[in-house]
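# dropping a prediction and its sequence here:
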Amino acid sequence: MNNRALEKLEYSKIIAQLADCTMSNLGRELAENLLPTTEEAEIRRRQQETQEARELLRVYPDLPWSGLKDPRQAVGRAKRGAVLAPEELLAVADSMRASRRLKRFFAELKEHYPLLQEYAANLASFKPVEDAIYRAILPGGEVADEASPRLAALRRQIRSHSVRVKEKLEQIIRSPEWQKMLQDPIVTQRGDRYVVPVKNEYRGQFPGLIHDQSGSGATLFIEPMAVVEINNDLKRLKAEEEEEIERILQELTARVVAEIDQLELAVEALAHLDFALAKGTLSQRWDGVGPKLNRDGYIYIKGGRHPLIKGRVVPVTIWLGRDFTTLIITGPNTGGKTVTLKTVGLFVILAQAGLHLPAELGTEIGLYQQIFCDIGDEQSIEQSLSTFSSHMTNIISILAEADRDSLVLLDELGAGTDPAEGAALAQAILEELHRRGAKTIATTHYSQLKTFAFSQPGIENASVEFDVNTLQPTYRLLIGQPGSSNALQIAARLGLAPELVERARSFMSKAETEMADLIQSLEASQRAAEAERQEAERLRRESERLRQEYAQLKEKLEAQRERILARAREEAWAEVKKARQEAENIVAELKARLAEAPSAQTLQAAYDARSRLRKLQADKAVTPTTPSVATGGRPPRELEVGDRVKVLSLNQEGTVVGGIKPGVSAVVQVGALKMTVRWEDLRLRAGSDPEAGQVQGAGSLMSAKTAAIKRELDLRGMTVDEALYELEKYLDNALVAGLNQVYVIHGKGTGALRKAITQALKEHPRVKNYRHGAANEGGIGVTVVEL
């Protein structure tokens, strides 16, 4: 990738933005040295790395990444045998801490983010060395007292001696004997010795050692003899302190050197992770996307935004490389032609550097071996070249190298000379580049090039839209439509006399006038079509929104319906249980009365109990949803054994098994039960009866259940309350179905469920007996129930 293209497309400014996203000099250096590559495998790897970093930052915005410093200089000095200063040791410890935290973080991510995991594999934990440094060195770079017991003891002695010296000196400056000799009643230091300021005329009367004098000579700084010995001890202690600090720093440096190889690998990994996460951060700031890459040189930029333009940016959508390989962009100045040109070139460079693009999903970038640019004012005073000559020199060098693997960007091709010759020259250059297969985008004002694009296959016109009503560019690119300079319309809108505008129009050739009118007509049609497209898109989005709202509402109603039905079923089942219990109590009372010796009282009590039972049956009967099915028709004229009948009071079907007394009663079997039913309570059911199968009452539901009931009930995995509820329903259905033995599967587990089921079976009035299953029946994980 030639440097001229990088310079003209302002790639260095992008790199500056990337460098600002790094956390340390480690990543900044890699960012500042990033260059695009032409190796496809490397480009794809870089793009995947950026995508992983972007996704990682989205999912984990609070990475353990703070405090990272560049320890490489310190590590290099340690390798050469130097003793590291406290600040250097802190930088090393900060890097060790970052390595340890990130290693643990990536270990928890397991197989996710494979490329970042490759870097993380070289991270290591240096916890003992890290802790030793932080324990010995304070954040400001001072060696802590706790760095060693000897250092702590020396510093205690130093503080004690300092206090003694100050106390002695305080006594001297407060003493009336010496006060008249002192310039000021203060204690100060000269070098590492404590002194007092003495007037020069008393130098022979004040006993002590002179260490300094003022600039005027009027004041001498004298160390009183009373503190000389203490100061000597203090100086000795401080020398020992420095020796101990040096020993501590040597020891810590030696521990760093012992980990130097693994530390260098970890620092390199931290640099790459810093750089990768900077790419992800830049992608977030741009709201960027990873482009799809191809080897065919095909470019499709969807909603691209130039990353160096501040403020509101009008996205550009442009494509090149399939239906056409040369694109000629025309239109007025300040309309965005050059920005479009730079956006395409910069996006290709960014993609091949491994960075995301500020564009929409679906953007695709072809891979190129070279990008050539001729953009901007190329005038050179030093070389005595005019703008045109400079442009031509650059274009000649481009023609010497451009081929089918090249992207060529030419701004204002042929400008700076006679329009007719410039247009002819531009046409020849474009024709040659097209012949070579180079992908070319050129901007121009020449009308001849618009006609040239119409007449040549593989070459396409495009224009930047301009609103002549507001005299403002819209910055929208219209591919397939040539643009016009709109000079006459702009002049008229600005107030140029209409007759002058018409006069200027008369100087144009008929072909030029027709071409301008055609272009204006195309532009008007394009704007109308675009307005309709936007309206259609708005309606489509509105329709999609309504569809989603409908789907959500339907789902909500379905859920509400299920909740209501479930509640209704629970209430109905509770009512059935209550009625059944009441019926059983009445039956038990009836049996007890009948078991007693016959008497008028017991017979009356039995009759009363039977009346209450019939009343309960009438009260709790479920009314069918179709009255004609339950009550329609008349009792049968005659019945035979085997006839199918409907028992109205039970809302169930059964079979006549005998006991036929015409007009009075018959014995009917319903499920496993046989009962005598009054004649008026029966309705004959024929096999071809159109009403068959339409009954929707509780009886038909129970019939459907009993027809499919199994001999075993699996309660494993349920709570105790859920299991007891299911057991109650199952036993009722099993009784109606005529089953005399069933298997309740509850599993072994903790035994809590088994105990609750055993207690429920013990209290159930229809359970004759129960036992644990035999070895071949499931053992204690199954209870066998006789009904």
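That came through, no problem. From a predicted model like this one, the values you see are computed outputs, not experimental measurements. Numbers count the residues shown, from 1 in each chain.
# contacts, neighbours, all on C-alpha from now
Noted.
# next helix or strand past the helix or strand containing Leu603?
Here Leu603 sits within helix 600-620, counting by DSSP states H and E. Per DSSP H and E, the first helix or strand lying C-terminal to helix 600-620 is helix 627-631.
# please compare the first structure with the one that follows:
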Amino acid sequence: MSIGRLSTVLIQQETLDLLEWPRLCQQVSTFAATKLGAIAAQQLVIPTHQGDSERLLAQTQEAYRLDELPPGLKFTGIHDIGDALDRAGCQGILQGDELLAIATTLNGARQLRRFIDSQEEVPVLSQLVSELRTYPELEQTIHHCIDERGRVADRASEKLTGIREKLNHCRDQIYQKLQRILQRQGQAIQQPVITQRGDRFVLAVKAPQKDAIPGIVHDSSTSGATLYVEPHSVVDLGNRLRQLQRQEQAEDDAVRRRLSHQVAAVQPDLEQLLAIVTSLDLATARARYSRWLAANLPRFTATNEQTTLRQLRHPLLVWQQQHEEGPEVVPIDVIIRPQLRVIAITGPNTGGKTVTLKTLGLAALMAKAGLFLPAREPVELPWFSHILADIGDEQSIEQSLSTFSGHIKRISRILAAIQEPGDRAKLDGEAASEEEATAAAPANALVLLDEVGAGTDPSEGSALATALLQSLADQAQLTVATTHYGELKALKYQDDRFENASVEFDEVSLSPTYRLLWGIPGRSNALTIARRLGLATQVIEQAEATLGTGSHQDVNQIIAGLEAQRQRQEDKAAEAAQLVAQAERLHQEVTDKARFLRQREQSLQQQQTQAIQAAVTQARAEIAKVIRRLQQGQATAQEAQQATDAVNKIAQQHQPAPAAPAKAKPGFRPQEGDRVRLPSLGQTAEVLSPADEDGKLTVRFGLMKTTVSLADVESLQGEKVEMPSKPKPQTTVPAAPAAPAVRTSRNTFDLRGLRVSEAEAVLDDALARAQGPIWIIHGHGTGKLRAGVQEYLKHHPQVQRFEAAEQADGGTGVTVAHL
């Protein structure tokens, strides 16, 4: 590695440490589900290509979505099997628990792939698991041979089954013999239990009575009062047991050796599986950390787009607030126009300038590493190939470096890193040489400088800082520097690639607000703070006199005026935002009210329609019932009249109120077959016969027929009927319009064959009992009976009028008398 490359790697690692990137990685690792995922999260890799960062962000976004779906991304059963795979690859024999961990890892990986494949719109994760091979046959073989405790199961081989059966039988024989000895020699036993020393079964015998139980002494107690003796009667069985145990171990090793060879045969695929599962766990950890942080997906901008980071919070401070009861985090707004190259942040000490640098640097690193940013949408920032920082005090006693020297050495490494040709943006066109490209295009780097030029003589430090920032404006994509030098504030007015910002300071409470203000440089508050902190007045006045009222004082006054103007604009913006919020709230209330009224109107209309339909249905049923009764001859004309009145009443109650009609248009003359309206009844009827000389016409609506006057009808367009110019004088007493006539056996009288005098007697009795019109059948004959009947009806006081019946009811052979 060249010296220049080594210097670049060194400054990059220093930047990560200065921005506390390892601490953030440690926090992300707490959201990992597996040990491998936690280890990977503790050392998050920063990609060197924008495409890799975009792929990581896509993984995080899809994992974010999947983790919200039940059951979510589960990593149950997945273990770190890397060491076991390495040992299997070296022809080693794996232990039972290692083989079991491989089997459960295969199953866990298969469940993950199955869940991802069952979801839609996760192309990146689907592509990631597409190369996953989980070897279900290997998993089944391991589970068949290894039990849940990690021991080789009896079913692993027939030979092992036979050996273990012999072992159990031999062990049972030893126990039986020892139990008999305990019962026979109880006085010589110190403790009536069977125990083991090494792999031999022994009894605890009292030392003075060891001869009572002859055997091999394998151990004794600390006091020597107890001897652990293997009786001679079980020695042979003990030897047999040891031989069987060796055979069992050999067969156990053979089974595990066979399984280890199967694992070694697919070692590359299992290592790839482990890497894929780790990537999935790492993506899930990034997603869960982003959700906890209430962060949003960032988008990498082009060189001609604006950087937008609104309400950006420092993630480590958010963690401190949530887990360590730290102070509330004050967010900052970072809006950087694409033509800007240098941002100079000024303000008092402990005002938040350094935190602002670290917040911006961490945001750029997080986006590159595939993490969401704790900022309000939209989150837009460039992808920087290098993020380089000089933050903090670099004083070192061991290296004999002052603060200034430490800063200069680090800045030198920063300049060397961004001047590497590979980090330059390439010019368009084939004719541009590498030297031209290097000279024309700035390096795609973010440079963060804290207290640039500090630690030396103020005049020289200011000059050095000015030259350094002007050089970085040509060489780096973006530089953000904090400073106390007033001369740097004026660079904005000399070069449009520069911008000023400041951290707000409350002069009343003498404390910073940690808010970042753009476009306004910070002004010196040293004398103000000193005065309010009680420094002697004469000292303050002498300092003011020494400072003078020259350009420095003028600049402070201008800055003060800008701050006041900015405060007024913020107040007005807050008032405008409040008015907008109030208007939006009122608009929402009106919208909700209108929606409620529409829904209520629809509901009422529906209820009214249902009520009308129910009433009409009920009325039709009643009419049909009355008609059936009338047809059966069981009802009177009075009942028919009552039913008709009920129908009219229902119609009048439920008929919608008609709109105010226009002025009546005379000239309408109804003809047979026309549709007319009966305003008094609220009905539309069909004309059955044209009007007679008395201005009467017969109409039908529904099942009912009736005779009405021309004055009681109008056209469907509201036109009134043109009445006859010379109406015939009425010979009968005017009365209300007759009720619709319904002929039944009760109101029909057959007079055929009777003399006129006999017919008059029948009519007199019929008219006395009649409740409505009656039908008189007299036939045609000579016409004498018809003339007598009509003459009688003409002079009868109860009869209003009479007329020939309809053709269907007998025509001129029947006369209908209306009372």
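Cool, got the structure. From a predicted model like this one, the values you see are computed outputs, not experimental measurements.
# TM-score, when you put one on top of the other?
Once superposed, chain against chain, the TM-score is 0.78 (TM-score structural alignment, normalised by the length of structure 1); 676 aligned residues with a Cα RMSD of 3.4 Å.
# that older thread, so which elements touch the helix holding Leu603 of structure 1?
In terms of contacts (3 or more Cα pairs under 8 Å, 6 or more residues apart in numbering; DSSP states H and E), helix 600-620 of structure 1 is packed against helix 510-595.
# give me the number of residues near Gln494 of structure 2?
For Gln494 of structure 2, the neighbour count with other Cα atoms under 10 Å is 8.
# same question for Ala573 of structure 2.
12.
# counterpart of it over in structure 1?
Matched by TM-score structural alignment, Ala573 of structure 2 corresponds to Arg533 in structure 1.
# where do the helices sit along the stretch 351-500 of structure 1?
For the stretch 351-500 of structure 1, the helices defined by DSSP state H, counting those that start in this stretch occupy 387-399, 419-436, 447-455, 487-493, 498-507.
# export these to TSV and tack on distance to Ala107 of structure 1?
Below are the helices of the stretch 351-500 of structure 1 laid out as TSV (distance: least, Cα to Cα, whole Å):
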stretch	distance to Ala107 of structure 1
helix 387-399	51
helix 419-436	52
helix 447-455	58
helix 487-493	65
helix 498-507	75
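# for the ones you listed, which one sits closest to Gly654 of structure 1?
Comparison of the helices of the stretch 351-500 of structure 1 against Gly654 of structure 1 by Cα to Cα identifies helix 447-455 as nearest, at 88.8 Å.
# what comes up buried for the closest one?
447-450, 452-453 (16 or more other Cα atoms under 10 Å).
# tell me the spacing between the residue mapped onto Glu575 of structure 1 from structure 2 and Ser402 of structure 2.
In structure 2, the residue matched to Glu575 of structure 1 (TM-score structural alignment) is Ala615. Ala615 of structure 2 sits 101 Å away from Ser402 of structure 2, going by Cα to Cα, to the nearest Å.
# same check on Pro298 of structure 2?
Using Cα to Cα, Pro298 of structure 2 is found at 40 Å from Ser402 of structure 2.
# pick out whichever of the two has more residues nearby.
Legend: neighbour count by other Cα under 10 Å for Pro298 of structure 2 and Ser402, higher for Pro298 (28 against 16).
# wait, what's in contact with the counterpart of the more buried one in structure 1?
Mapped onto structure 1 by TM-score structural alignment, Pro298 of structure 2 lines up with Pro291. By Cα atoms under 8 Å, 6 or more residues apart in numbering, Pro291 of structure 1 lies in contact with 351, 356-357, 361-365.
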